[in-house]
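S.K.: I would like to see how this sequence folds:
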Amino acid sequence: MIEPRLPKFEWGQQVVAAIDLYNDGSHPEVPEDHLLVPAGGMGEIVQVGHHAEANLPVYMVDFGLAVVGCLEEEIAPEAAR
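M.R.: Next comes the predicted model:
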């Protein structure tokens, strides 16, 4: 059995969106493919989970107007801005 990959970021950490984040259908009140957070948008990690099939950490990031599930390549530490 492969061990789960350890998360690079932690709960409560300030991050920025590394890319534009669009609705993938997980926000039913917003049209699909609508821009949720532009690249550079500031957020805070409010939960760290794990995608079992992909063996990847998944981060719930509160960007103020929306909480978005993000992968590591979609966010960066605030200092990297």
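S.K.: Please make it C-alpha for all contacts and neighbour counts, starting now.
M.R.: Fine.
S.K.: For the residue nearest the centre of the chain, which non-adjacent residue is spatially closest?
M.R.: Nearest to the geometric centre of the chain sits C70, at 2.2 Å (CA atoms, centre = their mean). Spatial nearest neighbour of C70, excluding adjacent residues (CA to CA, 6 or more residues apart in numbering): Y59 at 5.1 Å.
S.K.: helix or strand for that neighbour, which one?
M.R.: strand 56-62 (DSSP states H and E).
S.K.: Could you name the helices and strands sitting against that strand?
M.R.: Identification of packing neighbours for strand 56-62 by 3 or more CA pairs under 8 Å, 6 or more residues apart in numbering; DSSP states H and E yields strand 42-51, strand 67-70.
S.K.: quick one more, to check against the first:
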Amino acid sequence: MNVEDLDIGDVIYAANTIIDDGSIPDGLEGEILAEAGTRGVITLIGYVEEEQARSVFLVRFEDKDMNLGSPVGCWVEDLTMEPRLIN
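M.R.: Model prediction:
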């Protein structure tokens, strides 16, 4: 199974640190949205109109208090199914 096989409601993790690229309404470009290894839940799966073969996942990542944040658009390569071990 891989990320593309997941569905809405499934748990996922940030594969790398996810940073606002300026596309989040009312967001701050350069702000860290999720550190690598942060757990989240998939809330929507769609595609970019210009690239219909490329999936985009809306993910709500947990904060340090385990509260879900606002949805963040992520590409498949931004996500992993395995939690990252922290040394």
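S.K.: Quick check: the aligned residue for L58 of the second structure in the first structure?
M.R.: Per TM-score structural alignment, the equivalent position to L58 of the second structure in the first structure is M60.
S.K.: What's the local residue count around its match?
M.R.: If you count neighbours by other CA atoms under 10 Å, M60 of the first structure ends up with 18.
S.K.: Name all residues that make contact with it.
M.R.: Applying CA atoms under 8 Å, 6 or more residues apart in numbering to M60 of the first structure gives the contacts 45-49, 67-70.
S.K.: For it, which non-adjacent residue is closest in space?
M.R.: In this structure, M60 of the first structure finds its nearest non-sequential neighbour in G69, 4.5 Å apart by CA to CA, 6+ apart.
S.K.: That neighbour touches V61, doesn't it?
M.R.: Yes. Applying CA atoms under 8 Å, one finds G69 of the first structure in contact with V61, separated by 6.3 Å.
S.K.: Kindly state which residue of the second structure is aligned to L35 of the first structure.
M.R.: Matched by TM-score structural alignment, L35 of the first structure corresponds to I32 in the second structure.
S.K.: ok, that match to V56 of the second structure distance?
M.R.: According to CA to CA, to the nearest Å, I32 of the second structure and V56 of the second structure sit 19 Å apart.
S.K.: So these two - more neighbours on which side?
M.R.: Ranked by neighbour count (other CA under 10 Å), I32 of the second structure and V56 place V56 first, with 19 against 12.
S.K.: Assess the claim that the more buried one and W75 are in contact.
M.R.: Yes. In this structure V56 of the second structure lies within contact range of W75 using CA under 8 Å: 5.0 Å.
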